[in-house]
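Undergrad: Sequence isn't available, so here's the structure alone:
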């Protein structure tokens, strides 16, 4: 009897182990979806392993999995650049995160809706020039804050400022017409220098700071990069001129204020656009959008040293949101 009980225990244990291994194996193969399994789902293609990409994708998955389920199973499938060719998988919609991922979609079925995100505006516009918007729904969400948003922040946070200094490079010069239009609407005067080489930067900066009460920083890799940022921050600080910038990293480095979008906010926006395309397919909808969600950051220590009394970041953000509602 004892031998029989031991044998029964061994058999039960063996069955548990077999079931566990089977479950584990099924979990391992779930992300590798073939064409028969991916219909009705969303494919997410990303450019590489980074904290920023992971944060965007995690937010995408969290929001999309709430609304996109088949038999109670979330149907968001990840791919990286090592899992090509993508035509082996058929999805109802594709999302790309980053420029390299966007470039890979040129090989996809042309009627599949696309949502691109986490690209600089100029890169996105250049890439989408070749896309046929008449047969495919394409939405591109870039990283750059629209100029009016930065100007609204200046108007609210530093209301006495009337003269703004701006140094433009080849990519940020594209924003000049829009910048001028909104500056005129807000009663602000722009003092602009345009450069085509990094060697011209400091002289151009000195000239705009002679009249500018605030330096408005627009994203441009020629002007704001790891080789130039410290020089710009030191020059403006010595002149006692605040910088209003486009990233939280610049505020941590010494800029006074910034309006910026986090990876999670970009992910949320992309998820909403993807859901909209799934609900209402529209072959021919072609849109390039600025970030819908954003935050404000303030460097209190720099503001105090410049003698500026700037409101709380949350209050500034709420006021900016209200202004945008009024001008929609």
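TA: Arrived safely. Remember, it's a predicted structure, so these values are computed and weren't measured experimentally. Numbering: from 1, shown residues only.
Undergrad: hey, let's count contacts and neighbours off CA atoms from now on
TA: Will do.
Undergrad: Find the helix or strand that residue 9 is a member of.
TA: Assigned by DSSP states H and E, residue 9 belongs to helix 2-29.
Undergrad: Which positions within that helix qualify as buried?
TA: For helix 2-29, burial by neighbour count (16 or more other CA atoms under 10 Å) applies to no residue.
Undergrad: With stretch 171-179 instead?
TA: Residues 171, 172, 173, 179 are the ones in stretch 171-179 that count as buried (16+ other CA under 10 Å).
Undergrad: what's the offset of stretch 317-326 from the middle of its chain?
TA: Distance of stretch 317-326 from its chain centroid, counting by CA atoms, centre = their mean, to the nearest Å, is 20 Å.
Undergrad: who touches it?
TA: 149, 152, 153, 156, 295, 296 (CA atoms under 8 Å, 6 or more residues apart in numbering).
Undergrad: Could you check how many residues crowd around residue 256?
TA: Residues contacting residue 256 under the criterion other CA atoms under 10 Å number 28.
Undergrad: coming back round to it: and the furthest pair within the contacts of stretch 317-326?
TA: 156 and 295 (14.4 Å; CA to CA).
Undergrad: picking up where we left off before, any chance of JSON lines for the contacts of stretch 317-326, columns secondary structure, neighbour count and distance to residue 279?
TA: Shown next, in JSON lines, are these (DSSP: H, G, I helix; E, B strand; the rest coil; neighbours: other CA atoms under 10 Å; distance: CA to CA, whole Å):
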{"residue": "149", "secondary structure": "helix", "neighbour count": "19", "distance to residue 279": "30"}
{"residue": "152", "secondary structure": "helix", "neighbour count": "21", "distance to residue 279": "34"}
{"residue": "153", "secondary structure": "helix", "neighbour count": "21", "distance to residue 279": "35"}
{"residue": "156", "secondary structure": "helix", "neighbour count": "17", "distance to residue 279": "38"}
{"residue": "295", "secondary structure": "strand", "neighbour count": "18", "distance to residue 279": "29"}
{"residue": "296", "secondary structure": "strand", "neighbour count": "22", "distance to residue 279": "32"}
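Undergrad: Just the closest of the residues you listed to residue 259, please.
TA: Looking across the contacts of stretch 317-326 and measuring by CA to CA, the closest to residue 259 is residue 296, at 4.6 Å.
Undergrad: Confirm for me that the closest one is in contact with residue 315.
TA: No - assessed by CA atoms under 8 Å, residue 296 is found out of contact with residue 315, at 9.3 Å.
Undergrad: can you list residues touching both of the two?
TA: With CA under 8 Å, 6+ apart, residue 296 and residue 315 have no common neighbours.
Undergrad: what about residue 124, which SS state?
TA: Taking DSSP: H, G, I helix; E, B strand; the rest coil as the rule, one finds residue 124 in the helix state.
Undergrad: try it against this one:
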């Protein structure tokens, strides 16, 4: 008698469970949000693949990949880029490191969505006219307006800024000149007609400008020319701002730059947004930046450097109060 009663209770509980749990499981299974579960649930199996096309610097590729993987949820897997793999997964985002990697990927997979990293604004400009491809970038170079304002923070009495440009590129800086005029800075562009005229043109530029504003133009600023540019600048008792972090280590006085942590964080956010919406943002500069000084150069030129944190906060205030961060 006891066992019959117990069996009856078990059967009733089983019926209740079937009436309640089965419909509930069906709702969860069919729900669009639940269907995306592998991205959000505690599962190690990836639901989205992002390809990474590395640069020629293998060590950097490995470090960057590890840091980006740490910043992404487990549901997103970083895979090594190959042409065949990208063709089989045409909607998967491809991240490129460097201009050479970007060029290869665009030629091999002209319709794949691409996020370009470690490229300057000028290097990326040619790809923005491609209509069939969804492509964006986080610019490597700091915006020139910010760089010029950094020079003004270091030399508060400065009113004139010199800039070197190749023949035919002068018009690119017209908007920058208009923006700097609002801050009391007169920008003048000096044209370098050929490599042989670099030093003489630089001397004329330094006779005008309170400081030289470096640009990310590899034809003017490179390993072969930077020594001559810096020596000429020192002889005129002038300073070079930028063009980027590496040149400060070589002898420029200062530059702003995006820390690797910022690039990783911004990249992870773009990936997550693309996974969520299938959309990429417009090409832009990283959201945050830092300031780097060459204190040895400052001592050699007897230039008192302002507090780094104060300069950083001042530049951020200036950017937040303006409508943009300038153009190259």
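TA: Now that the structure is in, tell me what you want to look at. Given the structure is predicted, the values throughout are model-derived calculations rather than measurements.
Undergrad: picking that back up, which among the contacts of stretch 317-326 of the first structure gets closest to residue 77 of the first structure?
TA: Closest approach between the contacts of stretch 317-326 of the first structure and residue 77 of the first structure, by CA to CA: residue 295, at 29.4 Å.
Undergrad: What does the closest one correspond to in the second structure?
TA: Structural alignment (TM-score structural alignment) places residue 295 of the first structure against residue 290 in the second structure.
Undergrad: Contact partners for that match?
TA: In this structure, residue 290 of the second structure makes contact with 256, 257, 258, 259, 312, judged by CA under 8 Å, 6+ apart.
Undergrad: ditto for residue 260 of the second structure
TA: Contacts of residue 260 of the second structure (CA under 8 Å, 6+ apart): none.
Undergrad: likewise the one 4 residues further on?
TA: Residue 264 of the second structure sits next to 64, 67, 68, 71 when contact means CA under 8 Å, 6+ apart.
Undergrad: most neighbours, which of those?
TA: That'd be residue 64 among the contacts of residue 264 of the second structure, by other CA under 10 Å, with 18 neighbours.
Undergrad: ok, residue 42 of the first structure - how many residues close by?
TA: For residue 42 of the first structure, using other CA under 10 Å, the count is 26.
Undergrad: Map it across to the second structure for me.
TA: Residue 42 of the first structure maps onto residue 50 in the second structure, by TM-score structural alignment.
Undergrad: Which of the contacts of residue 264 of the second structure sits closest to residue 119 of the second structure?
TA: The nearest member of the contacts of residue 264 of the second structure to residue 119 of the second structure, counting by CA to CA, is residue 64 at 15.1 Å.
Undergrad: quick one on the thing from earlier: show me what the helix holding residue 9 of the first structure is packed against.
TA: For helix 2-29 of the first structure, the contact count by 3 or more CA pairs under 8 Å, 6 or more residues apart in numbering; DSSP states H and E identifies no helix or strand as a packing neighbour.
Undergrad: what's the next secondary structure element after that helix?
TA: helix 35-38.
Undergrad: next one: that next one to chain centre, how far?
TA: The answer for helix 35-38 of the first structure is 29 Å, by CA atoms, centre = their mean.
Undergrad: circling back to that earlier point, I'd like the contacts of residue 264 of the second structure laid out as TSV, including distance to residue 282 of the second structure and secondary structure.
TA: Shown next, in TSV, are those (distance: CA to CA, whole Å; DSSP: H, G, I helix; E, B strand; the rest coil):
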residue	distance to residue 282 of the second structure	secondary structure
64	22	helix
67	24	helix
68	21	helix
71	22	helix
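Undergrad: can I get the residues you listed in TSV with distance to residue 212 of the second structure?
TA: Output for these, formatted as TSV (distance: CA to CA, whole Å):
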residue	distance to residue 212 of the second structure
64	33
67	35
68	36
71	38
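Undergrad: Of the residues you listed, which ones are shared with the first structure?
TA: Contacts from the contacts of residue 264 of the second structure that recur in the first structure, judged by both residues aligned by TM-score structural alignment, their matches' CA atoms under 8 Å, are 64, 67, 68.
Undergrad: Closest to residue 134 of the second structure out of these?
TA: Distances from residue 134 of the second structure to those, taken by CA to CA, are shortest for residue 68, at 21.5 Å.
Undergrad: Trace the closest one over to the first structure, please.
TA: Aligning on TM-score structural alignment places residue 68 of the second structure opposite residue 60 in the first structure.
Undergrad: ditto for residue 273 of the second structure
TA: Using TM-score structural alignment, the partner of residue 273 of the second structure in the first structure is residue 276.
Undergrad: name the element its match belongs to?
TA: helix 263-279.
Undergrad: Measure how far that helix is from the centre of its chain, please.
TA: Worked out by CA atoms, centre = their mean, helix 263-279 of the first structure lies 11 Å from the chain centre.
Undergrad: next SSE after that helix?
TA: strand 286-289.
Undergrad: What's the average distance for that next one when superposed on the second structure?
TA: Taken against the second structure, strand 286-289 of the first structure registers an average deviation of 2.7 Å after superposition, with mean CA distance after the TM-score superposition for the first structure.
Undergrad: mind listing what's buried in that strand?
TA: Buried residues in strand 286-289 of the first structure, counted by 16+ other CA under 10 Å: 286, 288, 289.
Undergrad: Test my guess that the last one contacts residue 141.
TA: Yes - taking CA under 8 Å as the definition, residue 289 of the first structure is a contact partner of residue 141 at 4.8 Å.
Undergrad: one step back: now render the buried residues of strand 286-289 of the first structure as CSV, adding distance to residue 95 of the first structure.
TA: Below are the buried residues of strand 286-289 of the first structure laid out as CSV (distance: CA to CA, whole Å):
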residue, distance to residue 95 of the first structure
286, 15
288, 14
289, 15
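Undergrad: Show me the residue at the heart of the second structure, geometrically.
TA: residue 138 (3.0 Å; CA atoms, centre = their mean).
Undergrad: Map that residue onto the first structure.
TA: Under the alignment defined by TM-score structural alignment, residue 138 of the second structure is paired with residue 141 of the first structure.
Undergrad: Now the terminal residues of stretch 48-68 of the second structure, how far apart.
TA: Stretch 48-68 of the second structure has an end-to-end distance of 15 Å (CA to CA, to the nearest Å).
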